[in-house]
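Colleague: Next one to model:
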Amino acid sequence: MNNEYDQERFFEEYAKMSRSREGLSAAGEWHQLKPLFPSLLGKAVLDLGCGYGWHCKFAAEQGAVRVLGLDLSGKMIEEAKKRNAEKEIEYRVCGIEEYEYPEHMWDCVVSNLALHYIEHIENIFQKVHKTLKPGGVFIFNIEHPVFTAGVGQDWVYTEAGEPQYWPVDDYFLPGERSTHFLGCHVVKQHHTITQILMGLLNNGFELEAVEEAKPSEEMMHIPGMKDELRRPMMLLVKAKKK
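Modeller: A predicted model of the protein is given here:
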């Protein structure tokens, strides 16, 4: 997994995003992701790719007694400790692929917009299943395969500069995609819907919810937001360990 988030320029641009400044309330997918969480009262929660720690803070506020936030970026972890420190939360610089995943440790594992950086996503599903307690829940938000499939991950524009259509190319060829995000070169991994959903089912999970993120009614009043209805950007999944 690459670590663009420790690059100074990238981190500075990321800090300007509304979700970075304002937290979960400014995350376009939160109105759909929040209802997927089970009761966290008295639970142990693992956050894979925790970023600024917003979901860790949410878990602590919901009554979780132990929360571990992992992120490969030291800059992200530093920011999480400053913004979202709670006595129940531990933050650790650690990649998703490097974590030890102790058996039957966690009641809930969450990952928000991090798994599209992982090449062998099925291996992570297997490890998450191992580390969840029986009946534990895995909730994640990943860039939608329609979004990651295109090489440029951008609209095709008219001569006037208006979005014309969203290109989907080489959809059935999973693997590395080099693109630009926040003005920087970023490497992501494209996974098909089949890889994601069957990867969960083949590793002992039971699917409880699959949603494609779209703007809330309130966000639809923001100028330019209607274009977001023309392309799926995020895929939200809730899976339970049998």
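Colleague: alpha carbons only for contacts and neighbour counts from here, please
Modeller: Will do.
Colleague: wouldn't Asn203 be in contact with Lys127 here?
Modeller: No: if you go by CA atoms under 8 Å, Asn203 and Lys127 don't touch, sitting 9.2 Å apart.
Colleague: What is the subsequent helix or strand relative to the lengthiest strand in the chain?
Modeller: Longest strand of the chain, by residue count under DSSP state E: strand 132-143. Next helix or strand after strand 132-143 toward the C-terminus (DSSP states H and E): helix 145-149.
Colleague: Who are the packing partners of that next one?
Modeller: In terms of contacts (3 or more CA pairs under 8 Å, 6 or more residues apart in numbering; DSSP states H and E), helix 145-149 is packed against strand 184-190.
Colleague: For stretch 3-14, buried residues please.
Modeller: 4-5, 10-11, 14 (16 or more other CA atoms under 10 Å).
Colleague: How far does it sit from its chain's centre?
Modeller: 17 Å (CA atoms, centre = their mean, to the nearest Å).
Colleague: Now the second one, please; I'll put the structures next to each other:
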Amino acid sequence: MKQNKYDEAEFFDNYSKMARSVQGLDAAGEWHELQTLLPDLKDKRVLDLGCGFGWHCRYAREQQASSVIGVDLSENMLQRAREMTDDPQIQYKQLAIEDIDFAPGQFDVVISSLALHYIERLDTVYAKINDCLVEGGTFVLSSEHPIFTARAAQDWHYGPTGEILHWPVDDYHDEGKRVANFLNQDVVKYHRTLATHLNELIKAGFAIQKVAESKPSPEMIEQVPGMRDENRRPMFLMIAAVKV
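Modeller: Below is the predicted model:
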């Protein structure tokens, strides 16, 4: 399923107002950890799948990547990315992640941030990513954590006065489609277990290098209201893998 909510005017307008949309990577609660999973990007050819506004594309060039291609299905996303980018070594392509068809060994590094939980068939996507990487190339991804995606509600359990009690987990092994509410609209996501995330990468020909489960930085805990509760459960899963 190739879902394109970001080209719906109201949804895109709400997304554009999010802190991470306005302030970029510094406002992304997981960035301080995801950044540590990235390899040295100097002189690397980089592909960003689900590039959105192009924050990771521009970061890669700041780290002296030789070239970057950002892929996104949304015309709105790519228009904003192009407006924010003044670099001939960054190209943006309107394309569904499922439809990528790059040449074998075209890239040294592939990044995908918070896009893969919208993809129904990870196995085919991972196979395509493996094929377009050089041997020894790195794939770094972030996705919504299985603890977060297990229930479609994706919300805390609250007490009688609205206080947060705990994060409920149910139907964990029932993988598949979830219709979640995001930015006040129904959005289709796909839940898969932690084991499935890792095993699909291994089956596609990757060796797992490092796994991280998001937690806010001490600075964000102090500066952003409600961020302290993000330590009570991981919202994002991050994986670094190498093509073998």
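Colleague: picking that back up, what range does the longest strand of structure 1 cover in structure 2?
Modeller: Using TM-score structural alignment, strand 132-143 of structure 1 corresponds to residues 133-144 of structure 2.
Colleague: ok now the matching stretch, how far from the chain's centre?
Modeller: With CA atoms, centre = their mean as the basis, stretch 133-144 of structure 2 stands 12 Å off its chain's centre.
Colleague: got a list of contacts for it?
Modeller: For stretch 133-144 of structure 2, contacts defined as CA atoms under 8 Å, 6 or more residues apart in numbering pick out 34, 37-39, 104-117, 129, 235-244.
Colleague: so of those, which ones are in strands?
Modeller: Per DSSP E, the contacts of stretch 133-144 of structure 2 map to strands at 107-113, 236-243.
Colleague: Which stretches in structure 1 count as helices?
Modeller: Taking DSSP state H, the helices of structure 1 run over residues 8-15, 18-22, 30-33, 54-61, 74-83, 121-131, 145-149, 193-201.
Colleague: Nearest to Lys214 of structure 1, out of the ones you listed?
Modeller: Nearest to Lys214 of structure 1 among the helices of structure 1 is helix 30-33; the distance by CA to CA comes to 8.5 Å.
Colleague: The closest one vs structure 2, mean deviation?
Modeller: With the two structures superposed, helix 30-33 of structure 1 lies on average 0.7 Å from its match in structure 2, counting by mean CA distance after the TM-score superposition for structure 1.
Colleague: buried residues in that helix?
Modeller: Neighbour counts over helix 30-33 of structure 1 (16+ other CA under 10 Å) mark 30-31, 33 as buried.
Colleague: One more: stretch 77-97 of structure 1?
Modeller: Using 16+ other CA under 10 Å as the test for burial, stretch 77-97 of structure 1 gives 77-78, 80-81, 84-85, 88-97.
Colleague: hang on, the earlier thing: list just the nearest of the buried residues of helix 30-33 of structure 1 to Val186 of structure 1.
Modeller: The shortest approach to Val186 of structure 1 among these belongs to Trp30, at 24.1 Å (CA to CA).
Colleague: Map that closest one onto structure 2.
Modeller: Under the alignment (TM-score structural alignment), Trp30 of structure 1 maps onto Trp31.
Colleague: was I right about that match contacting Leu25?
Modeller: Yes: using CA under 8 Å, Trp31 of structure 2 is in contact with Leu25, at 6.1 Å.
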